[in-house]
Structures are given as C-alpha cells and as structure tokens.
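S.K.: Pasting a predicted model and its sequence here:
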Amino acid sequence: MLGSYIKTSGRSMMRNKLFSFINIVGLAISMSVGLLMIAFLSDLLSYDKFHVNHNRIYRVCDTYQNLDQKPIRLASTSVKAGLRIQEDKTGIDEMVLMRNGFGGDARSGNQVVPVGGLWASESFFKVFTFPLLQGNAATALREPYSIVLTEKTAKKIFGDANALGQTILFDTTAYAVTGVMKDIPALSHMHFEMLVSFSTFELPTHHAAHDMKWEHVWSNYVYVVLPEGSDPEALQRRLDKISAEENAALAHTKIKLWLQPMNNIVLGEDLSNQIGPTMVAAVPWVIGILSFVVILSACFNYTNLSIARSLRRSREVGIRKVIGALKIHVLGQFIAEALIISLLALVIAFGIFLLLRPQFMSIAPELANIVRLDLSPRIIAYFLLLAVAVGISAGFLPALFFSRINAVYVLKQTAGVKIFRNVSLRKALIVMQYVFSLAFIAATIIGYRQYRHFLTFDLGFKTENILNIKLGKNNADLLAKELKELPEITNLSRSLMITSVGSYYGENVKYTDPLDSALVYYNSIDEQYLPIHGHRLLAGRNFTAKAPDAEETEIIINEQVMKRFNIGGNNPAKAVGDFITFHGKKLQIIGVLKDFHYGKVDSEISPVCFRYYTGGKGRNGYINAGISTTDLPATMDKIEKAWKKIDPVHPMEAVFYDDQIEKAYSEFSAMIKIIGFLSFLAISIASMGLLGMVVFTTETRLREVSIRKVLGATEGHLIYLLSRGFLLLLAVSALIALPATYYLFDQVFLSDIVHRAPIGISELLLSIAVVMGVALLMIGSQTLRVARSNPADVLKNE
C-alpha cells in the first residue's frame, strides 16, 4: 500500500507541475527559516549543559535599590555575600566566589601577551566541569599568586613548552602556573583566558576596603551547587535572612540576594553586569513565532491548492472508495503525498539553510558571540522531524477533506469547505496569508523609521567626525603629543567614557539635606571636551587645565541635577558657585549645561555631571580626536602608526562616534533585518499561492470568459471580473492587518520608548502599496492572458 501511495503521489505531482512547484518551493523557503530557528534554539538551549551538575548549579544575584529609585537587577553580588554564604554551607554541596577584571600583559622571557581572566576561589573546579590537562584541580587555585591557563593561552605564552610550574609576570608581580585546563566550550556562558586564585585578591595589597563591603556588588559572582533533590526555597530563606541582617547597617540602600538557575542565565532575564553573552528570552520567542507564521503561510498554500483541485481529484477518490478503500486509506494517501512533497522541500531547504547561515550570523555582532549554528546528528534529526511535522500539518486538512467527500458533493460544491456562512476555507486562508504579509511589511517599515529616528536624533551635542580612541593603560599625554603632529587632527579631548551608547558611570549626590541623595551619572573630561562636542553652557564656565595630581574641587552639572535639588531656585546663573557633595567630596558648581542624552534615546534625560579628567591607573579612558580629511584610509593609517610608537603590543581600538551610536542600536537593527527578511519570505510565499489560485480560477472560468467575449465583453471588463474577488480579499486583509499592527506598535512594542518617532499613515499606506503591487502583478499577468485568449479555440468543440 505504501508503494501505491508513492506511485500515486508521483503521478499527481507530475500532472500538476505548476502546483507542485509552488508547493515545494514555498515549503522549502519557509522550512529553511525553520531550520535556522531549530539550530538557533538548539544552541541557546544547550548552553552550559556540559557541566556535570548543571541542573543543580545556581548563581546568587542581587536586587539593588537606593532610596525610592527603581531597583536594579544584577547578575553580580558582593564578596561579603559570598563570605557569609561560605560561613555556613548547610544545604550547599559546593560554592565558588569569583571576581572579574584581572588582566594585563603576561610576560614570560621576551614574550608579552595581553590576557584577561577572573579571580576564582579554590572550589572552582568542583562547581564547574572544566577539565584540567595539567595540574591538580583540588589545589590549583588554593595558594596566593597561583594561576590556571586555558590550553590556548598557555600555547600563546609558552608555545609548545610545558607551562606547568612556569612563572608569569604581570607588571612586577610573579604568578606561578599551577594548572592548564581544556579550552572553554563555545556554548558556555562564561569565557576567560586564565584564572587567578581568589586568595590573591583577598590579600590587603590587592583590594581597597570598599571592595569587601556588602554594598559593593558590581564585580563579583557567587555560584552554589545544591544537593540532589534539595529545595532551592530553603536556601532562598537563608539568603533573605543574610540580606535582612546586612541591610540593617545601611541607611538608604537595600540589597536582596536571590537565586538564578544556571540553565536560565543565557536565555533568561536581562540582568546588568552579566559575566558573558546573554539573550532576552523574548527575542527567540518572537523570532520563533514569526518563523512559525512563515511556515504556516506555506502550509496554507498547500491546503488551498489541494482543495482547489478537489473536483479533478474526486474521480481518483471515488474509484478508490468503489474498490474498497476506507476513509483511513484515503487519508493516508494524501498525508503520504504531503510528506513526500515536504521531504523534497527539505532537500532544497537544507541548501538554502547553508546559504542563509552566514548571512544570519552577520546580522548583528552579538549573534556570532552567542550561537554557532553547527550541524550535528541531533540537529539533522530535528530537521527531519520538522519536515514530517510540516508535511502532516500541510496535508491534514486536504486529506480530511478528500476522505469525507463523495462525487455528488464535489460536483455541487466546487467552491470548497465553508467555515462561516458565505466564507470558504480557501478565501479565509488567503486573507490570513495577506494579513501576515501586510503586518510583517508594516512592522519592518515602522521599525526602520524608529531606527533611523534614533540614529539622527539630536542628542544635544556633536558627534560628527569625532574618533574615540581607547587608551588602555597607555599614557594619554604621549599619545596626544603624537596625534597633534598629524595635520588631519583638528582638536583633541579626553574622557573617561563614551556617552549616549548605553554605558553608565554613577554616584550618589547630595545637596543641603544629608538624608536626601540621588543617583547622578557622570563622565570625567578635560577642558577641550565641551568645545569639541558642542555642549552648550547655560551659565558659568568650562574647566581650566589642571595638573594630573590636582585635588578635585569643581564640577559641571546639567539642568536635571539643578532641578532635582532645586539648586539656585532652578536658575542656572544662581546655581553657579553653589556646592554639592559628590562621592563624599564637596565640589563647587562652576557651570550648568543644557540637558543632553547621556544614555540611549529610548530613555529619559538623566541628571548628569562632568568631573575633571585626571587620568591615572584604571581611568585612562579615551582620547576624542576631531578629524578633517579627504582621505580617511590614509588618515587612519597615520593614526595607527602614531599608536604603534606608543604601544607596539596592543592593537588600537578606535571607532568613530557615529559608528558607536549605530552599534548601540544594533539589536534593534538586527530585529528589523530579521523581520524584513521574514516579510520578504511571507509576501513571496503568499504571492506564489495567489498565483496558483489565480491560474486555477482562470482556467476553470475559461469557457465563461470565451462566451462573454463572444457576447461583446471588453478585455478591461473581463480583467475586472476575474480579479475583483481577489482584490476584495486583499482589501479585507488590509482592514484587519493595519489597525492591528498600528495598535501593537503604538500601545505595546514602542509604548516604553520615551523619544520615539510617531507612527504615520505613510508607513501603513506604503505596506499596502507593496503588497498590492505584487498581488496585482500576479493577478494581472494571468487574467490578462485569459482575457486575450481566442474564444474560437475554447468553444470550437462545444
């Protein structure tokens, strides 16, 4: 019977080549998206599964709140929290305490290699499954100044020589290599080049007093392994108790410890201070739903075209039933036919997948850091399951329809199955396809306009032709001296960080009331920064040049700081000369700036102040270079050479300000590209289905058209007659899709964005124009062909 199914299916496909082509190509295009999503989700769900105890490992996270400000959810916690948990390990098998930020130039002999890593307590290899190739996992991180290298890092520093027992210098401090571990798997939420014993950090010479405080939660990470079958809630109650005891000593800050399963780190809540790449869980869900819609559209095509051919297939079904076929046999026949088409589509889809994979990975830099989309036997099995699922889904309704019809029913009801009064299933499916297509295209156009709005928004300062060069640990004065020699450099300034790209430095600020404080963001700048960036002073003056070791006494604030504390009665001129307390220092306000965007455009304008840039260890920041050139590659080459004179070891990190702002919205850009790509697929698949329906309809009405022509009907009238039903369906689709899309963007997706572009009628009309243009091309090409046919050729045998 299976052989009969295959033969019959093959004959049916060959008899209906156009319909078979539309079905196979439509399913192949949509399934290629499904293959991408399977590989994408498989990677995300496979993160950290190589750890033996991955189901029992939890990260201790923080919720940090100062006064009545909005709480901040952090992936990090304090050293104090880790030490408190370590004091009483009841209900915990193992615990590890880590801190980020260790790194620098590793020196061994004449070899200098820049590396970075983590401080980690000695239980690190008991919590995580990172096998050691050399050394003792139990003791490798026990003693101070012990270091464990990854295999790749060991090879970079020592080549093929044995690294174990060797000494590495960071500045003038020597570290002993006590272990070499296997390179970290790609699908790990944490990546590092080396581990340094946490006992090194605990030495008084390696940390400041505030690093060990309960409220210093920005750089440390605690992971625990729970016993088999234990209840995380029991540990959470202990963490609540610790939080309450430590918070009692703080006047205005409250910190709550909470547990996050390691399996939820990469694909989970969007926390600050993540230790590695993550993705908000909503993103794959949204992309997955959109991909499902595209696959569903191809299934609609199959259903529509199969049911449309019901009259032609009724004789085949009737003969099968006459010779004894049951409903289950007819059902099996058409399901088998759909499966064969789906498997043929899978072959084409796999080829498209291989072509799309590198394009998908290049949509956003973050994607290449998170997923690999590599093939494996498990992924191939998932691909086959998708083909089977799509085949069954596409063929189920036609199979059910054919298994239940009889010849008389088919002759009388050629319009197909009714789902509502006067509404056939075929019409409903066409409307749904074009609702999806219109919504996709409208979403792409609206999203792209928002993206361009962000990039061109007036930030309140100048960013054009400013190159931001990261200093690292280099001497800013030496590099500035080299750059000033270049005629293309018009001016230079220095800053601690780059504003308006999503980075934040903040401190609590007080005015006259010692109990009233507010979080104020800041940047440290020199006296050239404000002129280069075009900041506008409402009152007061700019900084003047100061010696690097000069005591900090002055500060410049924006309008928001002035209004927050009602300084000078909110009068900029009167605010100048007053004092605020910043990070425990009483500083005089020497200037009030017009408000500007310190953060991204999608957030409110914040209270911001400028401190004077002093440089120093760990605060070298950036040089901001104004550039005027007609030959940018040659200019960049000169800047690169100037950098090499100062630092021949480290590569220069220099990015134009406008490019940094564009990168800050790369996730938004990536989502637009994905939705735009899916829009193209959706409209392509829907149009192929529409073409098939138009071809079928015009062929079945060919005799009617010929008679009308004989009776005097014009070509224009015939085209209108044949196409009006389809145009009406498209109009209904627009009436459903566009209001729904407008509502979703206006009230849901963009509702929290403060400075957004208004959604205009032009975006909605443009989406209609695109869809209608493609649809009219499909309809017009076929209806015109039929309208121009010779009636004599059709009616001569009547």
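M.R.: Looks like it came in fine.
S.K.: Going by C-alpha atoms from here, please, whenever you check contacts or count neighbours.
M.R.: Noted.
S.K.: Pull out the buried residues from the helix or strand containing residue 296.
M.R.: According to DSSP states H and E, residue 296 maps onto helix 282-308. By neighbour count on 16 or more other Cα atoms under 10 Å, the buried set for helix 282-308 is 284, 287-288, 290-308.
S.K.: do stretch 613-623 as well
M.R.: Applying 16+ other Cα under 10 Å to stretch 613-623 flags 613, 614, 615, 619, 620, 621, 622, 623 as buried.
S.K.: In strands only, show me those.
M.R.: Those of the buried residues of stretch 613-623 mapping onto strands are 622, 623, per DSSP state E.
S.K.: Pick the one among the buried residues of stretch 613-623 closest to residue 356.
M.R.: Compare each of the buried residues of stretch 613-623 with residue 356 using Cα to Cα and the shortest gap goes to residue 622, at 37.9 Å.
S.K.: right, and residue 642 touches residue 478 too?
M.R.: No: assessed by Cα atoms under 8 Å, residue 642 is found out of contact with residue 478, at 9.8 Å.
S.K.: When the two are compared, which one has more neighbours?
M.R.: residue 642 (22 against 13; other Cα atoms under 10 Å).
S.K.: Show residues contacting stretch 505-521.
M.R.: Stretch 505-521 has contacts (Cα atoms under 8 Å, 6 or more residues apart in numbering) with 504, 522-523, 561, 565, 579-583, 598, 606-609.
S.K.: Between the buried residues of stretch 613-623, which sits nearest residue 81?
M.R.: Using Cα to Cα, the buried residues of stretch 613-623 come closest to residue 81 at residue 619, 27.2 Å.
S.K.: re earlier: I'd like the buried residues of stretch 613-623 laid out as TSV, including distance to residue 105.
M.R.: Listed next are these as TSV, based on distance: Cα to Cα, whole Å:
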residue	distance to residue 105
613	25
614	23
615	20
619	17
620	16
621	18
622	19
623	21
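S.K.: and here's the other structure:
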Amino acid sequence: MFRNYLKIAWRNFIQHKWYSFLNIGGLAIGMACSILILLWVQSESSYDTFHDNADELYRLTSIASEDFKAAVSPAGMIEALPELIPEIEAGVRLSSPFKALFEADNQKFKEESAFYVDANFLDVFTFPLVKGDSKKALVQPDGILVTEDVAVKFFGTTNALGKTIKVDNNDVFTVTGILENIPTNSHLQFDILLPMSYNAKTNTDLINKVWDSFNFYGYFQFKKNTITSQEDLDAIIDRINQVYSSRNEFEITFNLQPLKDIHLHSDLQIDVGGHGNIQYVNIFLIVAFIILIVACINYMNLATARSARRAKEVGLRKVIGAGRRQLVLQFLGESTIVSFVSLLLAIGLVYILLPSFNELAQKELTFQLGDPMVWIALLTIALITGVISGSYPALFLSKFRPVRVLKGRLKLSKSNLVFRNGLVVSQFVISVLLLVGTIVIYKQLNFIKDKNLGFDKSNLIYVPMEGEIWGKMEALRTALAENALTKDFSIMSDLPSNLLTGDFAIHWEGKDPNQQILFPNIRADEDFLDVFQMSLLNGRSFSKNSSENNDYIINETAVRIMGMDIESAIGKSLTFRGDKGTIIGVVKDFNFKPLQYAIEPLVLQHAKRGNLTVIKAAPNSTENTIAALEKIYGTLNPAYPLSYNFVDSNLDAQYKGEQQMGAIFNVFALLAIFISCMGLYGLSAFMAEQRFKEIGIRKVLGASALRLVNMLSQDFLRLVFMAFVLALPIAWYVMKQWLQGFAFHIELQWWMFLLAGLIVLIIALSTVSYQSLRASLANPIKSLRTE
C-alpha cells in the first residue's frame, strides 16, 4: 500500500512540476529559516550550561533603587557570606574585566579581557586546564593563567608552563596553567586570569574587606539540594539581606541570580558585556514558527485549490472500496513525502547559508548532522510540517461523494472557500506584522543613532591613562595644549556615555535625612563642557584655579530631585563623598547611559586627574590627530603602544544586540513575505486556470484585458485589505510593548502601519496581476474550442 502511495505521489510530482516546485520550494525555505533560527535560539539558551555545578551556582546582585540594579557587590561581603550562611559551599570574587600590556618573549601584546579571580575560581567554574594543576594554579600571587590561543600568540606553543610574562612593564608573572579556549556560550569571556591575592596588595576594597563599595562580581556555589524551589531561594535571599542590613546603614537589597539566567535575563548595570535578551529569543521563536506556518498554509491552499483535479481519483478509489481513513492516510503520506524532500533541500540550504547567517548574527553556530539529537529534531520538524500542511487537504479531499464526482457535478462548498480565504488572510496578517516590525525597529535604531544625547559625540577620540602617563599628567597637558591638532582636550574619570560610578553619600541644604538616592558622578577638568559642547543653563564652568577642587556642576534632574530650581541652585552648598563644596553651575540634561535608562541625577566634580583623555579632533583631521597623539604618547610613555578609540563607536557598541536583532529580523521578515508570495502566485495561477473558459467568453463579448485583470485580482485584494485591518491592533500592541524597553524611543505613527499595508498590497497585486494579465491575454479560441 505504501509503495502505491509513493508511486502516486511521484506521478503527481512529475505531472505537475510547477505546482510541486512551489510546494517543495516554499516548505524548504520555511524549514531552512526555522532551522537557522532554532540553531541561534539553542545557542542563546545554552549559555553556562557546561559547568558541572551550573544548577548550584548563583550570582549576587544588588538593588539600590527601582531604577538602579547592578551586577556588582562588595568584596568583603562576598568573602564573608560563606562563613555566615552555612548553605553556601563556596564564594568566588571576580574583578571587573581590564586591559593591560603583556610582554612575553620580548614581544608586547595589548589584551582587553583579563580578570582578577579568587584562588578557588577553577573549583567553582568548569574551565578545564590543558596544562597545569587547577588546585594550585591561582594560589601563588605571581601566577598567571592564559588560554590556548593566547599561549600560542605569546609563545608560539601551548607548552608554556613556567614561562614568564611581564604585566604593564612592571611585575613578572609565571605561567601556572593553560586554559582550554573559553566556550562561546559562556557569559564570562576572558583570555587571561590573574590571582586576586596579587590585586589585594594594593586594592583598598580587598585590604579593608569593605561592605559599602560595590566593585566586584560575586558568585556562590550552594550545597546540593539546598535550593530546590523559589521558596528556598527567597529564604536564602532574605537571610543575605538581613546580614547586610545589620552591618550597613544604606538601604541596599540583594538578589541571587541563577548562573544559567545571566545571559538572557540580565538587565543590570555595571555588568560584563555581551549579554543576550530573552525577549529577542522569544521573538525569534515566534518568527520561526510563523515562517513554518506560512509555508504550511501555502501547501494547504494549493492542495485545496487543485482539489477538482483529484476529485475523480478520489471517486474511483471510493467506488472500488477505499475507505475515508485510507484516503486520509494517502494524502497525509503525500504531504509527508513532500515535507521530507523539502527537509533534504532545507539541510542543503542551511549549509549554504550558515556562514552568512553567522556573520549576520556574529555567532559561530555549527550544524552537526552527526549528532543523533539533531536528526531527531529535523525529522520531528519534517513530520509535524507534513502532518500540519496535509491535514486539511486530506480531510477535505477524502470526504468527496463518488456519485457526484463521477457525474462531474463537483462544486466546492462555501466552507472550503472561507477556509482557504482565511489561510490567505492569515498569511498576509503575518506579512503586515513582520513589515510593521521591520519599519519600527529600523526607525528606533535610527533614532538611537541620530538622537541628540545632549553633547556632540562626533570626532571625539579617547585615550586611557596607562603606564608612565599616570605620573606625567601635567607634561601631557602641556604637550596636548601646544599642538594645534590636540589642543581641544579634557581629562576625566569616565566617559559620559555609559557611566558606571555613583554614590549615596551626598548631602545638600534641606535634604530629607531618610532620602536615599544614588548619584552618578564624573570627575572632570575645566574643559569638559567645551570639549563635549554641553549646554550650561546657569552659572559657570570649572575654573583653571587648581584650588577649586570642591566646585560642583549638577544636571537638571539633580536640581529637581534636590527641590531647587535652576536659578536658586547656584551658590548652594553640596557635600559629595565627604568633600564639601559649592554648586557653581547647572548643565542641561544629557544621556550618560544607554537609552534604555532614564536620565538620572548627575554630579560633575572638579578634578585635574582622571582615567581618560578625550580629544576633539577638527573635521577631516582625524588621521593627523591620531598621528600627533602617537608622537606625544610615544615621547611621554614609550613603553606603551598608543591605545585609542572613538566615543561614537563606544556608543554604537551599546546597541550591538538591537542592531543584530534588527538585521536578523529584517532578513526573515522578507523571506516570510517571499514564501507568502510563492503561494499566492501558485494560487492565482490555479484560480485563473479554473476561470479559463469564463475569461474566453468575456473576451469574445468585448471585455478588455484591464477589466479582466481587475476582475481576477479584486478578490485577492479584498483579502489583503482584510488582513491589514486585522493586523493593525496586533502590530500596534506588539511594537508598543517592544518600545517600552527603551526609556527614550520613537512614537508609533499612522504612516508606519499604512506603509506596511501598501507594501504588502503592492507585492500581492504584482504577484496576482502577472497571472491575471497572462490569462486575460490568452487566445479565447483555445478555451472555447471544446464548446
């Protein structure tokens, strides 16, 4: 029986090649898109699952206010909690990632992903060593761990145990371990590890074991079966908060974040970079499902449209004894065969498209057909696709009455027509939704790119303070000021683009003693406002008089929170971190954090020293300015190669995830629309074929080609209009929810929805009109010669 079904399916394929191509091509493209998306989703969902103790690992995070949730904790608290809470088996601290200059075999390398970690780091996390002893590698203060790639880069071989590396032209470290290259699905990405005991020689947080300075990442490994429910986790969190509140006056609350949740569920500030977003994972899962459904709808539509052609076959089978169950199995079998053929083509497409998709998504995804689980997943997709796409045609065709069919009285019911029209409407509802999403995402990303942040970000070059420059800041100032290319500069503690520092220790006249608000701050010199071209609303900027280190400039938001106004704030006293001074100016609000965050109160404090130098290059002189900087730094800091970047590049990097999501979304939205058009093209061809004689009669009676095209197209255009009306409220709600993730965002406007509708209308009209025009221009003699 199966052999017979297979033979019939093959004959249908050969006899109707174009129809088969549309079905198989649509399903293959839909499956390939879905497989690529699922590979991406699987990668995003697999972060940190490779650790042996992944289910017992949690990160300690802090909540200073509703608007300020951070991934960092106090060093002393992380160290002490395992002794205070017996359920914690081990705690480990990580510094913030840092850049340093490493010298090995008389070569210097600038590396950007290094951490200081506690000695038990490799006991808690599963980062295997290919060489060395994980129990001892981080014990000695002058030990250093490097990955395989870095070992080859530094020494030309992974056999580097015992070799020495000089850090920042200062201390010499001995290689005590070679790490396997860090998996791409780890939220911690690093190339080099240094012992925390070395950092403890100079770091005051570590020396004093502080509980009130938040500068370290803290991870805890809990004993097995300690946390088996949300209630258990809440109980541990309550105990941690009780411990902290008993030792500190600040109202900080803490949370425990499961290790596996960090990559996708972390919207925290002061976090390690490179996180994903669970919202985007959910969106793309829906997109994968939608694309597959669109392909299945194509199959259903084309199969039911061709039902008249197979009606006699069904009638004859029923006459000779075939039951409905057998017919259902036959048609489901045919759709499943088509689905499996499509799967083979989809696998080929995935292999062809995967390099481009990896480049688009900036991933290293692999498609491993040698994995049995991959085949199980693929065969499941093909089977489900075959059953879904063939279900309605099988049920519809199998219910034909043989007497009517064999007498030639087959007439499709209204319910069939309604269902098929419903499928077409569903496809174009999806198309409108995807197009609206594409337009809104594009506009939001452009809004981010073009938004006036409150300062001029163009032509700004920033250089970190490194090496000998720390002791030569005055010489640096003099050298920069004397060169016409670099004379517009400012020295500061942080860039006003992703500000991480802040403090509660602030007091002003009339402050409520119970009020606790975190104030970010920047320590900057007198040229800061000019270099960034910020607007001073009242007062003055910092003076070059070096004695005025306790002058403060605040932003508009700070003025409002302090209960003042722009005029009255000038001259008021302000104490920040114990330094009492005077408010001398109010600067117009500017965005010093990504646009997902609202503008917070800000304190600018006068200082001559800082961590960064920012130079404002003249237009079209960037290359010459960099050359001048290389000469200046080469003279003052010869042991360090110049390290520089651009402020606008730093800002763009903050929205890397959104840009990637937008690019991927656009590609798959276009593919979904293309698949819809393939089905519409085939459906319009069959509709034109069914009305072939009617068209011939109308032409004989004088109907013009334009009138015939209008007649054949108007039914489809009604369906597109209906889809547009249905899609509007859904699109508005979905995009409104997405935009809520940004404190600053565009407003949804009517033209975005109208444009999406017009694009879909034009695409549908172009697709249908081709077949309609072809039918209207056919010779009527061909259609009427049998009459």
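M.R.: Noted; the coordinates are in hand. Worth saying up front: this structure is predicted, and the values here are computed from it rather than measured.
S.K.: Could you give the secondary structure assignment for residue 254 of the second structure?
M.R.: strand (DSSP: H, G, I helix; E, B strand; the rest coil).
S.K.: ok, the equivalent of it over in the first structure - how many residues close by?
M.R.: Residue 254 of the second structure maps onto residue 256 in the first structure when the alignment is built from TM-score structural alignment. If you count neighbours by other Cα under 10 Å, residue 256 of the first structure ends up with 19.
S.K.: Residue 26 of the second structure now?
M.R.: Residues lying near residue 26 of the second structure (other Cα under 10 Å) number 29.
S.K.: Contacts only, for it.
M.R.: So residue 26 of the second structure contacts 295, 298, 675, 678, 679 (Cα under 8 Å, 6+ apart).
S.K.: Residue 221 of the first structure too?
M.R.: 59, 60, 61, 75, 76, 77, 78, 79, 97, 98, 99.
S.K.: Is the last one part of a helix or strand, or is it coil?
M.R.: I take that to be residue 99 of the first structure. Strictly by three-state DSSP, residue 99 of the first structure counts as strand.
S.K.: In contact with the residue lying closest to it once chain neighbours are set aside, which residues are there?
M.R.: Computed as Cα to Cα, 6 or more residues apart in numbering, the closest residue to residue 99 of the first structure that is not its neighbour in sequence is residue 220, at 4.3 Å. When contacts are counted by Cα under 8 Å, 6+ apart, residue 220 of the first structure is found next to 76, 77, 78, 79, 97, 98, 99, 100.
S.K.: what do we get in the second structure for residue 661 of the first structure?
M.R.: In the second structure, residue 661 of the first structure lines up with residue 651, judged by TM-score structural alignment.
S.K.: Starting from residue 594 of the second structure, give me the distance back to that match.
M.R.: 8 Å (Cα to Cα, to the nearest Å).
S.K.: which residues do the two both contact?
M.R.: Common neighbours of residue 651 of the second structure and residue 594 (criterion: Cα under 8 Å, 6+ apart): residue 497.
S.K.: what about the strands in the stretch 401-550 of the first structure?
M.R.: 418-420, 423-424, 466-470, 489-495, 506-510, 517-525, 537-540 (DSSP state E, counting those that start in this stretch).
S.K.: if we can go back for a sec, and the contacts of residue 26 of the second structure, which two are the farthest apart?
M.R.: 295 and 678 (9.2 Å).
S.K.: Check the spacing between the residue nearest the centre of the second structure and residue 85 of the second structure real quick.
M.R.: By Cα atoms, centre = their mean, the mean C-alpha position of the second structure lies nearest to residue 657, the distance being 3.4 Å. Computed as Cα to Cα, the residue 657 of the second structure to residue 85 of the second structure distance reads 38 Å.
S.K.: How about residue 692 of the second structure?
M.R.: 82 Å.
S.K.: so the residue lying closest to the match of residue 254 of the second structure once chain neighbours are set aside, which of the three states?
M.R.: Once flanking residues are discounted, residue 256 of the first structure sits nearest to residue 63: 5.1 Å by Cα to Cα, 6+ apart. Secondary structure assignment for residue 63 of the first structure (three-state DSSP): strand.
S.K.: For burial, what's the neighbour tally of residue 63 of the first structure?
M.R.: Neighbour count for residue 63 of the first structure, taken as other Cα under 10 Å: 18.
S.K.: pretty sure it is touching residue 74, no?
M.R.: Yes: between residue 63 of the first structure and residue 74 there is a contact at 6.1 Å, judged by Cα under 8 Å.
S.K.: any chance you could map the helices in the stretch 651-787 of the second structure?
M.R.: 656-690, 692-700, 705-739, 750-776, 780-784 (DSSP state H, counting those that start in this stretch).
S.K.: related to what we said a few turns ago, right, and the strands of the stretch 401-550 of the first structure - which one's nearest residue 242 of the first structure?
M.R.: Using Cα to Cα, the strands of the stretch 401-550 of the first structure put strand 506-510 closest to residue 242 of the first structure, at 24.6 Å.
S.K.: what angle separates that closest one from strand 517-525?
M.R.: 120 degrees (axes from the mean of the first three to the mean of the last three Cα atoms, to 10 degrees).
S.K.: returning to what we had before: and residue 692 and residue 85 of the second structure? Which one has more around it.
M.R.: For residue 692 of the second structure versus residue 85, neighbours defined as other Cα under 10 Å are more numerous around residue 692 (18 against 14).
S.K.: list the contacts for that one?
M.R.: 775, 783.
S.K.: how near is residue 496 of the second structure to residue 532 of the second structure?
M.R.: 9 Å.
S.K.: Show me the longest strand that occurs in the second structure.
M.R.: Assigned via DSSP E, the second structure shows its longest strand as strand 107-117.
S.K.: re the thing from before, how far away is the match of residue 254 of the second structure from residue 78 of the first structure?
M.R.: Here the criterion is Cα to Cα. By it, residue 256 of the first structure lies 11 Å from residue 78 of the first structure.
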